[in-house]
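Enquirer: Give me coordinates for this.
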Amino acid sequence: DKKGRVIYLEGSYNTIYAYCIDENGKYNVESIQFSVSEYSGTCGDDVLIAYPEQMHINASYQRREISTEIIKYAKEIYDKVKFAQDSGCGGNTDEIHYSGEGLEFKNFCEMTGITEDFFDYEEG
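Expert: Take a look at the predicted model:
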């Protein structure tokens, strides 16, 4: 990370974990859980798209580009990574609502090309 700490990434059950190992052992510093959907591609192939769903970040590791590296790692595992559109006010509904920081991260990933904003796929 930006402070020179070595961060390891590991995927398990649609969640990617970032962790450190030091003299005190292994500890999680961040994780992103993904909702994964299968779509039919334009050539009839199956495409797995991962949507970041929940992010858990240790406060002392925020703004260290770890989330960005997790999203890049997800692109190695899944065919595509895409953030869902902000569609509501949140609460106890199925609507998607990002925090200010979450929306900023989503927009950063889309503007820099880390994630894509639009797909021409149909659910399969």
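Enquirer: drop to CA atoms for contacts and neighbour counts, all remaining ones
Expert: Noted.
Enquirer: Distance-wise, check I16 relative to G25.
Expert: 19 Å (CA to CA, to the nearest Å).
Enquirer: Here is a second sequence; please produce its structure as well for comparison:
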Amino acid sequence: MTISPELAEELRRMALIKADQRRQKAIWQELRELRAKLRPIDRAWSDTLLALKRYEWDYKYVVPKLREREAHLLDEMHPFLQQIDALEKEARRLDRKIRKAHQASERTSAGLTNRAHPRQQAVELV
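Expert: Here you go, the predicted structure:
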């Protein structure tokens, strides 16, 4: 039994179509698997991009405003810091002066207790 050339051609085309359909099904399956594997990476990339955009916005707009605010606050603090430094310096100077005065008075009072009054010396000699 021989098959007519038209029928043979039709069967060959059908076989090619079936092979193409199987290949297409395998490709669709592979695409689904690849997309499933890609999803977490894509999500992480998206989150990273969003964070980067947020950082760029913060840097471009927020950081300069914060630096300006910092400079303004430092300008406001400067007179107080100068006053504090001056008062601390004065307090240290007074502390040294007081300690020196105490030391001098201790030396003089120690000298007086070691030396007897002249009348007491006369009484002791008798």
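Enquirer: Superposed, what's their TM-score?
Expert: With the length set by TM-score structural alignment, normalised by the length of structure 1, the two chains reach a TM-score of 0.15; 28 aligned residues with a CA RMSD of 4.0 Å.
Enquirer: Counting neighbours, go ahead and name the busier of I16 and G25 of structure 1.
Expert: More crowded of I16 of structure 1 and G25, by other CA atoms under 10 Å: I16, with 21 against 7.
Enquirer: so that one sits right up against N28, yeah?
Expert: No - in this structure, I16 of structure 1 is not within contact of N28 by CA atoms under 8 Å, at 10.6 Å.
Enquirer: next SSE after the host helix or strand of A8 of structure 2?
Expert: Using DSSP states H and E, A8 of structure 2 maps to helix 5-57. With elements assigned by DSSP H and E, the helix or strand that comes after helix 5-57 of structure 2 is helix 63-114.
Enquirer: List the contacts of the longest strand that structure 1 contains.
Expert: Longest strand in structure 1 by number of residues (criterion: DSSP state E): strand 25-40. Contact with strand 25-40 of structure 1 is made by 14-21, 46-58, 61, 66-67, 70, 121-124, as judged by CA atoms under 8 Å, 6 or more residues apart in numbering.
Enquirer: buried sites along it?
Expert: Neighbour-count burial for strand 25-40 of structure 1, counted by 16 or more other CA atoms under 10 Å, picks out 28-34, 36, 39.
Enquirer: Break down structure 1 into its helices, ranges please.
Expert: Along structure 1, the stretches classed as helices by DSSP state H are 66-77, 100-111.
Enquirer: ranking the ones you listed by burial, who's on top?
Expert: Ranked by mean neighbour count, the helices of structure 1 are led by helix 66-77 with a mean of 18 (mean count of other CA atoms under 10 Å).
Enquirer: quick one: that one to strand 25-40, angle?
Expert: Put simply, helix 66-77 of structure 1 runs at 50 degrees to strand 25-40, going by axes from the mean of the first three to the mean of the last three CA atoms, to 10 degrees.
Enquirer: now for helix 66-77 of structure 1, which elements pack on it?
Expert: Applying 3 or more CA pairs under 8 Å, 6 or more residues apart in numbering; DSSP states H and E, one finds that helix 66-77 of structure 1 contacts strand 15-22, strand 25-40, strand 80-81.
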